[in-house]
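coordinates only, sequence not included:
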C-alpha cells in the first residue's frame, strides 16, 4: 500500500468529476484524507474522502470550507484548486457581456484566492504545506473565439500563483501550477457537443476543430488520471525543492519551451 500522504489532509475543489475526481482518488489511494468540494454530492463515497457541499462562486463559501476542515481535522497539508470551467460564450469580444467576464473570473480566479486566504493561516502556523493551482494551456495560448474570458482569468491565476510562491517559500509552503491541455472530462465532452450543435456538425467534426486549433502533436486528449499523477508528484516530498513553477501537460501543444 502506498502511504506517501498518510496522516495528511488534502482539499480538492471540484473533486467529484473529471480531473478533480482523479486527483482526489489518487491522493486518497496514497493515504491522504481528502476533502472534496462541489455543488452536488458524488455518486459514491470513497474511503478516505469527505464531501463538503459548496458553491465556490459564493464569497462566503471559502470560510465555511476552511472552518469545517480545521474543526474536523485540525490541519491542512495540501490544497488543490481544481474547480473551474470555461463559462463564457464563444464568438470573441462582441459576444461577451460584463456578466460573462465576471462569471469566469469569479469561478476561475477569485474562488482560488478566497480558498487560499482562508486556509493559509493554518499552513503558516504548521510551517508546511503545498498549494497546486490547476490552470490551462489556454492561458498562454488563448483561442479568441472560444476561451477569451476564461483564458484571461487563468492567466491572472498564473501570475497570482507565482507571486504567492515567492511570498510563502520562506514560510515552508510551496505553490505550483499545473496547466493541462485538452482533457477527456465530462465538461470537455459537453463543450464539444455544444460546438457541434451550434455549428450544425457532428461531434467528431467539432472535436477535429478543437484539435486543429490547439494542435496536439500526440493527437489525442489526455486522460484525467494522467493529470492526477503529476499533481500527486508535485504534492509529494519528491518535489520538495519545486515551487513557483508552471507544468504544462498538454501532449506537446505548447508552441514554446
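Cool, the structure landed. Bear in mind that the values here come from a model prediction, so they are computed numbers and not experimental data. Numbers count the residues shown, from 1 in each chain.

all contacts plus neighbour counts: C-alpha atoms, from now on.
Will do.

ok, which stretches of the protein are strands?
Assigned by DSSP state E, the chain shows strands spanning 9-13, 33-38, 49-53, 78-81, 129-134, 173-180, 246-249.

so which of those strands comes closest to residue 145?
strand 173-180 (19.4 Å; CA to CA).

what packs against that closest one?
Secondary-structure packing of strand 173-180 (3 or more CA pairs under 8 Å, 6 or more residues apart in numbering; DSSP states H and E): strand 129-134, helix 148-168, helix 224-235, strand 246-249.

can we see that at 6 Å?
strand 129-134, strand 246-249 (3 or more CA pairs under 6 Å, 6 or more residues apart in numbering; DSSP states H and E).

before we move on, the earlier item: is it possible to get CSV of the strands of the chain that adds distance to residue 192 and mean neighbour count?
Shown next, in CSV, are the strands of the chain (distance: least, CA to CA, whole Å; neighbours: other CA atoms under 10 Å):
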stretch, distance to residue 192, mean neighbour count
strand 9-13, 23, 26
strand 33-38, 23, 24
strand 49-53, 28, 18
strand 78-81, 24, 26
strand 129-134, 21, 25
strand 173-180, 17, 24
strand 246-249, 20, 20
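
and these: which comes nearest residue 112?
Comparing the strands of the chain by CA to CA, strand 78-81 comes nearest, at 6.1 Å.

including distance to residue 217, could the helices and strands packed on strand 173-180 go into a markdown table?
A markdown table is the format used below for the helices and strands packed on strand 173-180 (distance: least, CA to CA, whole Å):
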| stretch | distance to residue 217 |
| --- | --- |
| strand 129-134 | 22 |
| strand 246-249 | 12 |
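
picking that back up, can you say which of the strands of the chain is nearest to residue 90?
From the strands of the chain, taking CA to CA, the stretch that ends up closest is strand 173-180, at 20.2 Å.

quick revisit: dump the strands of the chain into JSON lines; add distance to residue 208 as well.
Output for these, formatted as JSON lines (distance: least, CA to CA, whole Å):
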{"stretch": "strand 9-13", "distance to residue 208": "30"}
{"stretch": "strand 33-38", "distance to residue 208": "31"}
{"stretch": "strand 49-53", "distance to residue 208": "36"}
{"stretch": "strand 78-81", "distance to residue 208": "29"}
{"stretch": "strand 129-134", "distance to residue 208": "25"}
{"stretch": "strand 173-180", "distance to residue 208": "18"}
{"stretch": "strand 246-249", "distance to residue 208": "20"}
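
between those, which one is closest to residue 162.
Of all the strands of the chain, it is strand 173-180 that lies closest to residue 162, at 7.5 Å by CA to CA.

what's the angle from that closest one to helix 148-168?
On the basis of axes from the mean of the first three to the mean of the last three CA atoms, to 10 degrees, strand 173-180 is oriented at 160 degrees to helix 148-168.

also this one, for the comparison:
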C-alpha cells in the first residue's frame, strides 16, 4: 500500500536534478517524482538498482566517501551539463541498540560520513556552478531526530542530522543573496525498508519481537497523532513543492513532515 499523486509531466521539464540515496525509500520516491515531471535526473548507489527508472542516470558510487561523491558530481556535470536542483536524501543508521556505550568510534564515523559529510562534499562540488548562474535549489533531507533523538540506537544519526540542519541554515544565509535557495525537510517515521530493518535490529538486540520493537519506537517518539508514518511519496511531494517556482520565496526553512510527532512548536 502507498499513495499516488497526479503529476504534471512538464513541471520540471529541462531541469537537471541530482538526488542522493535515490534507489530506495524516500530517495527512490523523489527520483520517480522528478523524472515523472520531466526532469533529467542523476543519482548514485553502492549497487545499481534491479529496476532502473526510465530517463534516470545511475552512478555506482559510495557517497560516504570523498571519491564516491566526486564520481557522482563529475558524472552528473558531464552528462547533464550543469545542475539546477540538488536533493540530499541519503541517510540511515547502522548503529546497534544499547545507547551511547554501543556507539563506537566506527559507528560515529559511519553516521557522520553518511548523514552529514556526503551532503557537505557534494554541495561543495555542485553549488559553485549554481552561484555562477545565480540560480539553483538545494534541499537537505534531515530528520525530526535532530529535535527528538532516540537515545537507544540512533544518537550518532540524530547528531549528524542536527549538524546537517545547522549546516543547511548556514549555507542558506551564505548563498541566498546569490540566487540559490536552500531548505531542509525533516521527516518523522517514514514507512520504508530501512525503517523495517531498524525495527528488526532493535528486536534482535533487545531480545524482543518486532511488534514490541515497533511499539518501543512509537513510545520513544511519543506517538504519531495522525496515526501512521508518512509514505515516501508524501515526502517526495513536499520536496518537489520546495524545489518548484511555487516556493520561490521559501528559503532557509526546515519543513517537518511527521504526522504531528514533534509535540512542540
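That came in fine, so what should we check first? What you see is a predicted model, and the numbers here were worked out from it, not measured in a lab.

check contacts around residue 16 of structure 2.
Shown in contact with residue 16 of structure 2 (CA atoms under 6 Å, 6 or more residues apart in numbering): 39-40, 83-84.

which position in structure 1 pairs with it?
The alignment partner of residue 16 of structure 2 in structure 1, by TM-score structural alignment, is residue 9.

aligned partner of residue 189 of structure 2 in structure 1?
So, by TM-score structural alignment, residue 189 of structure 2 is matched to residue 182.

counterpart of residue 106 of structure 1 over in structure 2?
Match for residue 106 of structure 1 (TM-score structural alignment): residue 113.

and of the strands of structure 1, who's closest to residue 1 of structure 1?
Closest among the strands of structure 1, once you apply CA to CA, is strand 33-38, at 14.9 Å.

now do the residue nearest the centre of structure 1 against residue 255 of structure 1, distance only.
Geometric centre of structure 1, nearest residue: residue 82, 2.2 Å, by CA atoms, centre = their mean. Computed as CA to CA, to the nearest Å, the residue 82 of structure 1 to residue 255 of structure 1 distance reads 24 Å.

how near is the closest residue to residue 15 of structure 2 other than its chain neighbours to residue 31 of structure 2?
Excluding the flanking residues, the one nearest residue 15 of structure 2 by CA to CA, 6 or more residues apart in numbering is residue 39, at 5.0 Å. Distance, residue 39 of structure 2 to residue 31 of structure 2, by CA to CA: 9 Å.

looking only at neighbour counts, state which of these two leads.
Using other CA atoms under 10 Å, the more surrounded residue of residue 39 of structure 2 and residue 31 is residue 31, with 28 against 25.

what lines up with that one in structure 1?
Per TM-score structural alignment, residue 31 of structure 2 is aligned with residue 24.

check residue 248 of structure 2 too.
Aligned counterpart of residue 248 of structure 2 in structure 1: residue 240 (TM-score structural alignment).

what about that match, neighbour count?
So residue 240 of structure 1, with other CA under 10 Å, has 14 neighbours.

now swap in the one 10 residues further on and tell me
Number of residues near residue 250 of structure 1 (other CA under 10 Å) recorded here: 23.

which residue sits closest to it, ignoring its sequence neighbours?
That would be residue 181: by CA to CA, 6+ apart, it lies 4.0 Å from residue 250 of structure 1.

touching, the one you found and residue 139? I think so.
No. Judged on CA atoms under 6 Å, residue 181 of structure 1 makes no contact with residue 139 at a distance of 10.2 Å.

residue 142 of structure 2 -> structure 1?
Per TM-score structural alignment, residue 142 of structure 2 is aligned with residue 135.

look at that match and say how many residues are nearby.
Residue 135 of structure 1: 29 neighbours (other CA under 10 Å).

on that earlier part again, figure out which of the strands of structure 1 is closest to residue 153 of structure 1.
Judging those by CA to CA, what sits closest to residue 153 of structure 1 is strand 129-134, at 11.9 Å.

hang on, residue 196 of structure 1 packs against residue 203?
Yes. Counting by CA under 6 Å, residue 196 of structure 1 touches residue 203, with 5.3 Å between them.

on that earlier part again, ok, which of the strands of structure 1 comes nearest residue 189 of structure 1?
Evaluated over the strands of structure 1, closeness to residue 189 of structure 1 peaks at strand 173-180, with 15.4 Å, by CA to CA.

could you give the angle of the closest one to strand 129-134?
20 degrees.

list the contacts of strand 173-180 of structure 1.
In contact with strand 173-180 of structure 1 (CA under 6 Å, 6+ apart) are residues 128-137, 165, 243-250.

hmm, try it at 7 Å
Defining contact as CA atoms under 7 Å, 6 or more residues apart in numbering, one finds that strand 173-180 of structure 1 is touched by 127-137, 158, 161, 164-165, 168, 243-250.

repeat that for stretch 238-249 of structure 2.
So stretch 238-249 of structure 2 is contacted by residue 137 (CA under 7 Å, 6+ apart).

and what of stretch 40-57 of structure 2?
By CA under 7 Å, 6+ apart, stretch 40-57 of structure 2 touches 14-23, 31, 35, 58-62, 72, 76.

tell me, that stretch lands on which residues of structure 1?
Counting by TM-score structural alignment, stretch 40-57 of structure 2 corresponds to residues 33-50.

distance between the ends of the matching stretch?
Start-to-end, stretch 33-50 of structure 1 (CA to CA) is 8 Å.

with stretch 103-112 of structure 1 instead?
Criterion CA to CA; first-to-last residue distance in stretch 103-112 of structure 1 is 14 Å.

and for stretch 173-191 of structure 2?
End-to-end for stretch 173-191 of structure 2, by CA to CA: 33 Å.

centre of the chain versus that stretch, how much separation?
11 Å (CA atoms, centre = their mean, to the nearest Å).

structure 1: which residue goes with residue 214 of structure 2?
Checking with TM-score structural alignment, residue 214 of structure 2 has residue 207 as its match.

list the contacts of its match.
Counting by CA under 7 Å, 6+ apart, residue 207 of structure 1 touches residue 192.

ditto for residue 155 of structure 2
residue 149.

aligned partner of it in structure 1?
By TM-score structural alignment, residue 155 of structure 2 lines up with residue 148 in structure 1.

from residue 127 of structure 1, how far out is residue 209 of structure 1?
47 Å.

same check, this time on residue 245 of structure 1
Taken as CA to CA, the span from residue 245 of structure 1 to residue 127 of structure 1 is 20 Å.

count of residues packed around residue 242 of structure 2?
With other CA under 10 Å as criterion, residue 242 of structure 2 counts 25.

before we move on, what about residue 105 of structure 1?
By other CA under 10 Å, neighbour count at residue 105 of structure 1 equals 24.
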